[in-house]
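Student: model the following, please.
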Amino acid sequence: MARPDFNLLVTLDVLLAEGSVARAAKRLRLSPSAMSRALARLRETTGDPLLVRAGRGLVPTPRALELRERVGELVREVEAALRPAEALDLRTLARTFTLRVREGFVENFGPALIARVAAEAPGVRLRFVPKSDKESGALRDGSVDLDTGVASGTSGPEVRAQALFRDRFVGVVRQGHELSEGEVTPTRYAAGRHIAVSRRGLDRGPVDEALLPLGLTRRVATIVAGFAEALALARDTDLIATVPERHTVALRAGLYSFPLPVPVPEITVSLLWHPRMDADPAHRWLRGCVRSVCGGQASTR
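Tutor: Here you go, the predicted model:
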């Protein structure tokens, strides 16, 4: 069975409302002959003449009268479904957004982001979940609305990414540590005992690559999965942590931070989301909030 032409619903709705081929043609911006052909197709499809001649005009058949209300409702529903989304009313928006972030993000950016969201959309709730890997499956299945981190090939080609800020790595030690006084040279830095941060348990990274041309090697005393753990250890030991500066401002309170004595490439922290959320007004608003908060906080040591 051939699929019906749903465009005929609109034509039938107008024909039944106008009761005239000429007026219906004018309303739909068609020629009278094109409208007559459409009426012929409607008659063939429904198996009913629908409109029949009565004097100078056309009158609906019982089948047409039966269809008139149903067709009108269907056309209105389709028009509503295809109409652009209504303007977003933040004051009445009630929604929970899930953001997947690495440690340091909530401590550093969370207070300002929550305050911004509460001021503009008091019915919106933010749920922060830890980022344990770079897989994008949670964005695809909708369990996560926004992701933050360094975009990479493992994010998936369909994931949207927008830069939030650039970050550089700094060294961090407890107050009173020997590196908190005097110039931190590559030799002094490498000679200390270090904390390596790696979710995969690796003991080498960009810092080691930067030390290698100088003939220097870090002494890695321990390996942890996250920045918060590294900084907690540095706070109470003589170990040296190397962490991204802006991402860990709040976590580094009370510690001594210093620029690395070797050139280590900066990283770009990005906002990630699935393209199906591109046009969602509420999601677009939240992305703007995150960009504004993350872009408006200056780096401090």
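Student: C-alpha from now on. contacts and neighbour counts both.
Tutor: OK.
Student: which stretches in the stretch 101-250 of the chain count as helices?
Tutor: All helices of the stretch 101-250 of the chain, identified by DSSP state H, counting those that start in this stretch, fall at 105-120, 137-141, 186-191, 206-211, 227-236.
Student: buried ones in the longest one?
Tutor: In other words, helix 105-120. Buried residues in helix 105-120, defined by neighbour count with 16 or more other CA atoms under 10 Å: 105-106, 108-110, 112-114, 116-118.
Student: now show me the structure for the sequence below, then we'll compare the two:
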Amino acid sequence: MQRMNDLRRIDLNLLVILDALLSEQHVTRAAERLHLSQPAVSHALARLRDLLGDPLLVRAGAGLIPTPRALELVAPLAEALAQVQAMLAPNAFEPATARRTFRLAMSDYGAAIVLPGLIRTLRQEAPGIDLQISHGSRESMLEGVINGDVDIAAGVFPEMPNELRSTPLFEEHYACLLDRNSLTADAALDLPTYLARPHVLLEMRGSGTLEIERALTALRERRRVAISLPHWSVAPALISGTDLILTVASRGLRDIDQQSLLVVPPPFLIPSFTFVLVWHKRRGADQALNWLNERIVQGRHH
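Tutor: So this is what the prediction gives:
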């Protein structure tokens, strides 16, 4: 009976507001996200503090920071709201009439591979579905899926937490990009040349290209990284007219200008890897998310 009395005190809208507050960590931004007034969100926060017996969010400068109790609530709150949404959703998902926003996390490499075909599919089959794309390190993308800030992450994730599910999109291997004039006509890219040249490293918030470094470490060799940057799109332009070498996933080099640039295999073994889609197991009943996953998988070779 006590449990029922406790439940009667909780308005589901309060949980939605708490989810927005924990995500935005700012009353005004949470109000804008929910299309509510700032006083309404402030009043809801006061009720939540009373119900849960905790400040939940405390002021820090211009924003708010969550208390330890609030941080404990992030994952179970996201799971509870997802289950309620799945329970209340119509029995059948209708792509042509659906209106929904999905949050996808991926690198700009992943975006270049996944998005062009996916966007064409959505415009033809589900024009009411919108996408919000974010990017970050592997760790931050998985964390976003776990805490509910991200619906789907696409990338390479050697370590997968138990609460997440994944499906492979494709197998990928590495290739090297060089200026065509930086090698003599009959020369090959051998290991001594590779090690003697300066390199461009694509690095996202400290994650680095670990597979390449591990392969070199196995040979007891190291390369000199002359430029480290987080932007995939600009990296090929840095190679033209220089002695630099860029070692990256091969699919990102499909549209390279073959007149001035040369794509060759690495002169040592770098294991291939699997590019996957990741979502939370609590979203298994979400028909719209399942449909979106299927469309991404179907377009993986495009």
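Student: just to revisit the earlier point, quick one, which of the helices of the stretch 101-250 of the first structure is nearest to residue 148 of the first structure?
Tutor: helix 105-120 (8.8 Å; CA to CA).
Student: give me the range in the second structure that the closest one lines up against.
Tutor: Using TM-score structural alignment, helix 105-120 of the first structure corresponds to residues 110-125 of the second structure.
Student: what's next to that stretch, contact-wise?
Tutor: Contact partners of stretch 110-125 of the second structure, identified using CA atoms under 8 Å, 6 or more residues apart in numbering, comprise 95-96, 129, 154-155, 251-252, 295-296, 299-300, 302.
Student: buried ones from those, can you make that a ChimeraX selection?
Tutor: Listed next is the ChimeraX selection for buried residues among these, using 16+ other CA under 10 Å:
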select :95,129,154,155,252,296,299
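Student: how about the contacts of stretch 110-125 of the second structure in a markdown table, adding distance to residue 282 of the second structure?
Tutor: Below are those laid out as a markdown table (distance: CA to CA, whole Å):
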| residue | distance to residue 282 of the second structure |
| --- | --- |
| 95 | 21 |
| 96 | 25 |
| 129 | 21 |
| 154 | 18 |
| 155 | 20 |
| 251 | 32 |
| 252 | 32 |
| 295 | 20 |
| 296 | 20 |
| 299 | 25 |
| 300 | 24 |
| 302 | 30 |
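Student: quick check, nearest of the contacts of stretch 110-125 of the second structure to residue 51 of the second structure?
Tutor: Nearest to residue 51 of the second structure among the contacts of stretch 110-125 of the second structure, with distances taken as CA to CA, is residue 129, at 35.7 Å.
Student: which residue in the second structure aligns with residue 221 of the first structure?
Tutor: Matched across to the second structure, residue 221 of the first structure falls on residue 226, judged by TM-score structural alignment.
Student: list the contacts of that match.
Tutor: 198-201.
Student: just to revisit the earlier point, Throw the helices of the stretch 101-250 of the first structure into a markdown table and include distance to residue 180 of the first structure, thanks.
Tutor: Listed next are the helices of the stretch 101-250 of the first structure as a markdown table, based on distance: least, CA to CA, whole Å:
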| stretch | distance to residue 180 of the first structure |
| --- | --- |
| helix 105-120 | 23 |
| helix 137-141 | 42 |
| helix 186-191 | 11 |
| helix 206-211 | 19 |
| helix 227-236 | 13 |
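Student: can you give me the strands in the first structure?
Tutor: 51-54, 57-60, 95-101, 124-130, 146-149, 160-167, 169-173, 193-197, 219-224, 240-244, 256-259, 267-273 (DSSP state E).
Student: mind putting the ones you listed into a markdown table with distance to residue 75 of the first structure?
Tutor: As requested, the strands of the first structure are exported to a markdown table (distance: least, CA to CA, whole Å):
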| stretch | distance to residue 75 of the first structure |
| --- | --- |
| strand 51-54 | 19 |
| strand 57-60 | 19 |
| strand 95-101 | 30 |
| strand 124-130 | 34 |
| strand 146-149 | 36 |
| strand 160-167 | 35 |
| strand 169-173 | 59 |
| strand 193-197 | 60 |
| strand 219-224 | 61 |
| strand 240-244 | 56 |
| strand 256-259 | 66 |
| strand 267-273 | 34 |
